[in-house]
Each structure stands twice: as C-alpha cells, then as structure tokens.
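Trainee: turn this into a model:
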Amino acid sequence: MKKKQTAFMKKRRKDYCLVPKKWKNAMNNVMTDENGKLQRDYWNILKGIGAFCVVLGHCAMPVQNFVYLFHVPLFFFISGYMYNEQKYGDAPYDNLKGRMKSWVKYVALYIVYILLHNVLGYYDMLRIDEPLYTKAQMVEQMAYAVIGDGNELLAGPLWFVPVLVIGSAFMGFVIYYSRMLEDRFKSKKIKFLFQGIVIGCSSIVGYLMIAYGWDLPAHMQIAFAVQPYFWAGYLLRNYMSDLEKYIKYWVGIILFLLLAIYSRDHLYSLVDGYVSPIMYLTAFMGFYVCMCLAKGICVLQKSNYLRSLFVKMGQASFLLMGTHFMIIRGIDRIYAGYHQDISMMYEHYLGNHNMLIPLYLVLGIGLPLLLQAFWNRLSKGVAK
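Mentor: The predicted structure follows:
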C-alpha cells in the first residue's frame, strides 16, 4: 500500500508540475548556454530590467524609493560580470580601452544637450533658475563633459557612465596585480586576499567621501564606493559556473517583499549623497530579484514579444537612459501648456503628474527604442 501511495504521489507531483517539461532545459542554461545566444539574451534582459527601473524611478514617485535601492548598482554588477579575466586579466589597458567607448558616447550626447541648452531653456524645459549659456560658457560646459563632469539637467542619468568606466578600469588593474601576486607566490588565496583588501578599503574610502560630501571629478568617489558590486559580478562570472541553480523564484519573491517594505521609509541615492552601509545589502537583494525576473522572462518561450522587448531595451540601455529625462520633461511641458499654467513645470523637476505615468513609460521607453532602431539601420546602410 505504501509503494502504491508513493507511486501515486509521484504521478501527482508530475501531473501538477508548474513548469512545462520543454522549459526545463532552457531554465538550466539561460545564463551560460554554450552557443551564446541565450546567455546574451539573459544579460541584455537584465540590463533592460535595469533601464526600465531607471525610467520608472524617474517618473513614478510612489515606487522611487524601491527602485533606487538597486537600479544603478545593477549596471555596475552587470559590468563586473561582463569582465572577461581570460581576455583582460593580463591586459588591463585593453579593458580600459574597451570601456572608453562608453565615455565617448557620454561626451557626444552631452554636447548635444549643451548645444540645445538655450532652446530648451527658452521653452521652459529646464529649472526655473537655469541661466542661458553664452558661447564661452558652452565651450566651458563641453570641457566639463569631456572630463566626466557634465552638468545638464536633462542628461542627469548619464552621471553613472564615467563611474562605470572608472570603476571597471580600477577593478581591472586590481585583478591584474592580484594575478601577478598569484604567479609569484603560487597561491590563489593570495590573489583573492589582495583583491578583497583593495576592494574593501577602496569601498570604505569612497563611501566615507560620499557621506561627508567630498565630490571628486567624474564622481570618482562613487566609483570606489561601488567596487563590491563590480567584484561580485566578476567572481560570479569567473568562479561560479553553477550560479543559475541558486536563482530560485520563491527566494526572489521573499526578497522583493522585504525590499518593498524597507523602501517605504528609506531612500538611497549615490549621486545625491543618500547612503548607508545597508545599501550594499539592499542592492544585492535587488540584484537577486532582477535576476529571477530576467530568468523568468528568458524562459517564457511563448512570450517572444516580452522577451524581445527587454532584449532591445538592454541593447538600447545607454540611449534610453540618456534621453528619457527630456521625453518626460517634454510631456510635462505639453501638459502645462494645455492647462496654460507654466508653474506646473516647477512643482518637481521631473514626472510631475502621477496620472501621466503610463505615458511617461510608453514614450520614455518607446521613443529611444525607435531612435536606436533607426540608428542601427542607418549604421548598417553606411557600412554597406
């Protein structure tokens, strides 16, 4: 009787399995598929989730505290994961060279905003006390942009780009010197001990500088403070090939609820100086939640549109983050003009009206995606 009951229970478990059998293989390799496609899709989806959270945090005040717990640190974590030790471990300058492409895009987009500054100011798209630029001031602002200190309101979210470049380059040199020590002493323990000490000390120094309001060029203090995020990504990529089996949906749900409760009374913002030691814990919790969500989207074979959307958002994350401020601000300007009350533009500097949140999201994400698609097609045409 016991054997029959056991067999029956096994059949019941099989019949009521929540995950279709054809999905199981996909769930076991969405991060590390040997062919590369699913792996690229997964990490693009994860970047897409991060970009979505950035837009959401800038247009939906009710959830701002929640997404601010992890949205920008997520990009530092992904950058650390994308670091290839085999390729760059002994070539830190090659790593820096590759990262500088993002800096060039940052400067180019900033120059566009600087050239448009006076026009945007004339149409009340900037702060109420924002002065118009003379030609000399435009050149000065461009020089600041070149060194990573751009100061345009509508390009605000791009502050993280110099931080990402500097932070990734710094970690690359730490790994380079740790490998030298490993070769000299023939010990991996020395390698990781050196990495841990340097990463730990730099993050403490960076954190204290943020807490006390010391602002270095290109927000270098933030690049030091966020080193644990880079390092965690690097370690998972290079030394934890079975990472995916630890990504459990039920754990993600619990962490999501804990973050939602915690965010009711806490706001963290690296660039604004709102920091706490707990921010490291909440950021890693947020990473886990996002990785669960990315895994879920990646294995939904029947939801190709949703999967494709987040992949495209990940691929266009730079442009999306660099343009959504202007789009949201533009929606507010049209709304204020319709009501003939320009003071509505200055209640907040962004996302003034909760009723417009769906429009902020649709246009704030949709227009950059269209622009990215146009640019890709144009680039292919020029290449041909």
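
Trainee: hey, let's count contacts and neighbours off CA atoms from now on
Mentor: OK.

Trainee: pretty sure K47 contacts A316?
Mentor: No. K47 lies out of contact with A316 (CA atoms under 8 Å); the separation is 9.2 Å.

Trainee: between those two, point out the one with more neighbours.
Mentor: More crowded of K47 and A316, by other CA atoms under 10 Å: K47, with 28 against 23.

Trainee: could you grab the helix/strand/coil label for the more buried one?
Mentor: helix (DSSP: H, G, I helix; E, B strand; the rest coil).

Trainee: I'd like to know how far I327 sits from L96.
Mentor: I327 sits at a distance of 32 Å from L96 (criterion: CA to CA, to the nearest Å).

Trainee: again, but for L359
Mentor: Using CA to CA, L359 is found at 38 Å from L96.

Trainee: these two: which has the busier surroundings?
Mentor: In terms of neighbours (other CA under 10 Å), L96 is the more surrounded of L359 and L96; the figures are 18 against 14.

Trainee: can you tell me which residues contact the more buried one?
Mentor: L96 is in contact with 165, 168-169, 172, counting by CA atoms under 8 Å, 6 or more residues apart in numbering.

Trainee: for comparison, sequence B:
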Amino acid sequence: MEPGYRSARIEEIDIIKALGILCVAAGHAAAPFARFLYLFHMAVFFIASGFCFKSRSASSLRNLLLTIVKKLRQIWLPFFIWNSIFALLNNFFIRINVYTDQAALEEYVQGKYIHPHKFMTAAAIWKVIKRGFFFREGTQIGGAFWFLRTLFMVQILYYVVEFLLQKTVKAHTDLAQAAVSAILLGVGYYCSLQRLYVNGFGKTASFYCLFYLGHVLAGHKSRLARLSWKHFLPAGGISFLCLVFLWTKGAISFAQLRYVNPGFMLISSLCGWVMLYSAAYFLRQVVSVKQLLLEIGKRTISVVLFHFLAFKLVAAVVVLYYGLPAFCIAAFPTLYGEKGLWWLAYTVAGTGVPIAADIFYHRLLDRWKALLPKPHDA
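Mentor: Sure thing, here's the model as predicted:
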C-alpha cells in the first residue's frame, strides 16, 4: 500500500492491491462474507510488497539507507501526519458525532468498539502525538493504521536482513531468508498464542514470511507472463474453493494477531493471492475495468488512512433513514453495516471517497506546480 506515482508499476500488482483494498473495506463494512475476506485480505499486501522487492536496494549500506529513508517518507510520514491530525481533531470529532461522549450509544448499538470517547486535554493529545512518532499509538478513526506500522517494520527488517545476508552467505540469500522467515514465523505464532504484542513485533515476525513469499513468487515473473486463461481459470477456481473450505475450519485476524496455526495462515494467504492474481488476469482484458482498478491500486494508502472516516457519511444517512439520534453516527466501525445492503454502501464510500479526494488533491497539486516559475524562466 505504498504511495508513489513516478516509479515503474506492475499492472497486475496494482490490480491485486485494488481488489485487496476493496476486500478490506468490505470486511470492515460488516459484509456477510467478512470472515472469508479476513482469511487473505491483508496478506495479499505483504505478498505484493515482497513481489516488488529488489535485492539491489540492500546491496550496499548506501542503498540500504536510501531505501530506509524512502520507506520513512512513504509509510511512516503519512502515519505520523494523519495520526497527529486525528489526535488534534479528537474534541472536534466528538462535537460533530464522528466520536461521541454519550453513553446512550450502547443502548442503540452493541459491539466491541462501541464506547464513549472523552474530551482530551492538550497534554493528552500531545502524548498521543509523541507516541505516534514511534508508531506506538493510534486513534480509533485511524484504526487501520496498525497495518502501516507492521508493513514498515516488515520491510525494514527484511531489507536489513537481506543486506546482512548479502555480506555473509552471498549466493544463498534466498535459502537463508527462508530460514529466517521460518524462525520468525515460529516466534510470531508463539506471540499469537501468548497474546504478546511487544509493540507490533509479534505481527512483524508472523508476516515477515508473507513478504518473503512475494519475493519468491517474483522470481517466476517470466513464467507467470506466459500463462493464459487456461491456467488462470482453474487456478483461481481451485483457490476460491480452498478458501471456502478453510472458511469453515477457522478464522484469521491479522489486526489482532490471531490465526489457527502457521500452516493455516500460509495456505489461506497463498490461496487468496492466487485467486486475486487469476482475477487480475481476466479483469485486465476489460479496458475500462482495468483503468479503474489501476487508479484504485495506486491509491490504496489513501483508503487505509481515510476509509473509517468516509464510513461516517453513510452512517449519517443511516441515522436519517432510521430516525436515530445523531450521536449514533459515532458507532464504529459502522452503524447497521450488517443490515441489508448497507455494507455495500459503506464499501463504496470507504473506497470511493478517499480515492476521489486523492485524485482531487493531486490535480490541485499539479496545477499549483504548473503555476510555479520554471528554473530556466527565473
């Protein structure tokens, strides 16, 4: 889910990311098949990130440092900026019912995340901002920000390990990375069983192997490029059926670091990847659909940042439709998302509004840049 519009992009990866973020929004919107989506919807982003990994980024200390700076700009900076803004807006959010201090909310809506918010002092807000600088605290409206922290930590750890391996084992880095992945997965699973989060290390250890899986799959790009619908149709179908079967056997929550066992997580993740990769092949054949998905795929970080906030627009409509008190808008993540087709409205708003805002922002930015004097005009 990394921003960036100038680097070379891989079409099928952008399409997979688009499909993945639609799955994320639908899952958070309480779609009736949310548990099915949770089997793989976050995993595909770690795999996609590994698929785009380049060994030369860790080939020297200079390249490693440049890569770390790049990741800070792409992932940490948006996290810190928007976590800080959402913290600063806490009291304003209460006044406009994005949050609420009304305990009566629990009389209308029940759920794990349904609780009143408190007005925060300047000192409390500053504490959230300071902790956010180190990826240590977030806000409810930025509830998906945990993913940015985990992705950042997985990437940085992988690049550092790759740098060290290139300087030691050299020709056998892939095998060494496999060993590191296996060890970390064991550690991550132990953290999952013991509910040890350790500032996100449990997630980093668990999902490191998914980044490695993407790296391995990228080594077969040329073979994948030669495949046709005769391969992708059965592959996608079988993967879907496998996921349906796994859906009946267990559940996964990447955010809460809960999965049946390492094998269950890996198989679910790989099946989800194959299913979406196969779907991407067919969707690329329809030009209009392809272009739409490419636009979404380039802007998935905006959806991560703002989809919960965009959900509030639908919640306001739900309040008007059912004649509920205005403070019910504060229900999190959705208000009545499980009723009827409201989940679909939440999904559309949760993806469409952030992407439209992103496009609008970049068009304004481009126009502003066009108005600036060129160096040769000075």
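
Trainee: ok, the contacts of L96 of the first structure vs L126 of the first structure, which is closest?
Mentor: Nearest to L126 of the first structure out of the contacts of L96 of the first structure is V165 (CA to CA; 27.8 Å).

Trainee: quick check: the aligned residue for the closest one in the second structure?
Mentor: Matched across to the second structure, V165 of the first structure falls on F152, judged by TM-score structural alignment.

Trainee: which element, helix or strand, includes the equivalent of G57 of the first structure over in the second structure?
Mentor: Here G57 of the first structure is matched to G27 in the second structure, going by TM-score structural alignment. Per DSSP states H and E: G27 of the second structure is located in helix 11-28.

Trainee: got it, and P368 of the first structure?
Mentor: Element membership for P368 of the first structure, per DSSP H and E: helix 357-383.

Trainee: helices or strands up against that helix?
Mentor: Helices and strands touching helix 357-383 of the first structure, by 3 or more CA pairs under 8 Å, 6 or more residues apart in numbering; DSSP states H and E, are helix 37-59, helix 304-315, helix 317-338.

Trainee: re earlier: show me how far the helix holding G27 of the second structure is from its chain's centre.
Mentor: From the chain centre to the centre of helix 11-28 of the second structure is a distance of 9 Å (CA atoms, centre = their mean, to the nearest Å).

Trainee: what does stretch 275-285 of the second structure give?
Mentor: For stretch 275-285 of the second structure, the distance to the chain centre is 20 Å (CA atoms, centre = their mean).

Trainee: following the helix or strand K230 of the second structure falls within in sequence, what is the next regular element?
Mentor: For K230 of the second structure, the host element (DSSP H and E) is helix 229-247. Note on helix 229-247 of the second structure: by DSSP H and E, the next helix or strand toward the C-terminus is strand 252-253.

Trainee: hmm, who's touching that next one?
Mentor: 35, 38-39, 258-260, 265.

Trainee: including secondary structure, distance to D358 of the second structure and neighbour count, could the residues you listed go into TSV?
Mentor: What follows is the contacts of strand 252-253 of the second structure, written out as TSV (DSSP: H, G, I helix; E, B strand; the rest coil; distance: CA to CA, whole Å; neighbours: other CA atoms under 10 Å):
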residue	secondary structure	distance to D358 of the second structure	neighbour count
R35	helix	29	18
Y38	helix	26	23
L39	coil	28	27
R258	strand	32	17
Y259	strand	34	20
V260	coil	37	15
M265	helix	33	25
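
Trainee: if we can go back for a sec, test my guess that the match of G57 of the first structure contacts L37.
Mentor: Yes. G27 of the second structure lies in contact with L37 (CA under 8 Å); the separation is 6.4 Å.

Trainee: of those two, which one has the most company?
Mentor: Counted by other CA under 10 Å, G27 of the second structure and L37 do not tie: L37 has more neighbours, with 23 against 20.

Trainee: for the residue mapped onto that one from the first structure, what are its contacts?
Mentor: With TM-score structural alignment as the criterion, L37 of the second structure lines up with V67 in the first structure. Residues in contact with V67 of the first structure, defined by CA under 8 Å, 6+ apart, are 53-54, 56-57.

Trainee: ditto for I111 of the first structure
Mentor: When contacts are counted by CA under 8 Å, 6+ apart, I111 of the first structure touches 142, 145.

Trainee: kindly state which residue of the first structure is aligned to F86 of the second structure.
Mentor: Match for F86 of the second structure (TM-score structural alignment): Y113.

Trainee: got a list of what Y262 of the first structure touches?
Mentor: Per CA under 8 Å, 6+ apart, neighbours of Y262 of the first structure: none.

Trainee: what about it, distance to M171 of the first structure?
Mentor: 31 Å.

Trainee: one step back: the match of V165 of the first structure: how many residues sit nearby?
Mentor: For F152 of the second structure, the neighbour count with other CA under 10 Å is 21.

Trainee: give the helix, strand or coil label for it.
Mentor: Under three-state DSSP, F152 of the second structure comes out as helix.

Trainee: who's in contact with K191 of the first structure?
Mentor: Contacts for K191 of the first structure (CA under 8 Å, 6+ apart) come out as 178-179, 181-182.

Trainee: what helix or strand is it on?
Mentor: Going by DSSP H and E, K191 of the first structure is in helix 188-211.

Trainee: so where is the helix or strand following that helix in the second structure?
Mentor: Counting by DSSP H and E, the next helix or strand C-terminal to helix 188-211 of the first structure is helix 220-225. Under TM-score structural alignment, helix 220-225 of the first structure corresponds to residues 201-206 of the second structure.

Trainee: what's the mean distance for the matching stretch versus the first structure?
Mentor: Once fitted to the first structure, stretch 201-206 of the second structure is off its aligned match by 1.3 Å on average (mean CA distance after the TM-score superposition for the first structure).

Trainee: counterpart of V274 of the second structure over in the first structure?
Mentor: Match for V274 of the second structure (TM-score structural alignment): Y288.
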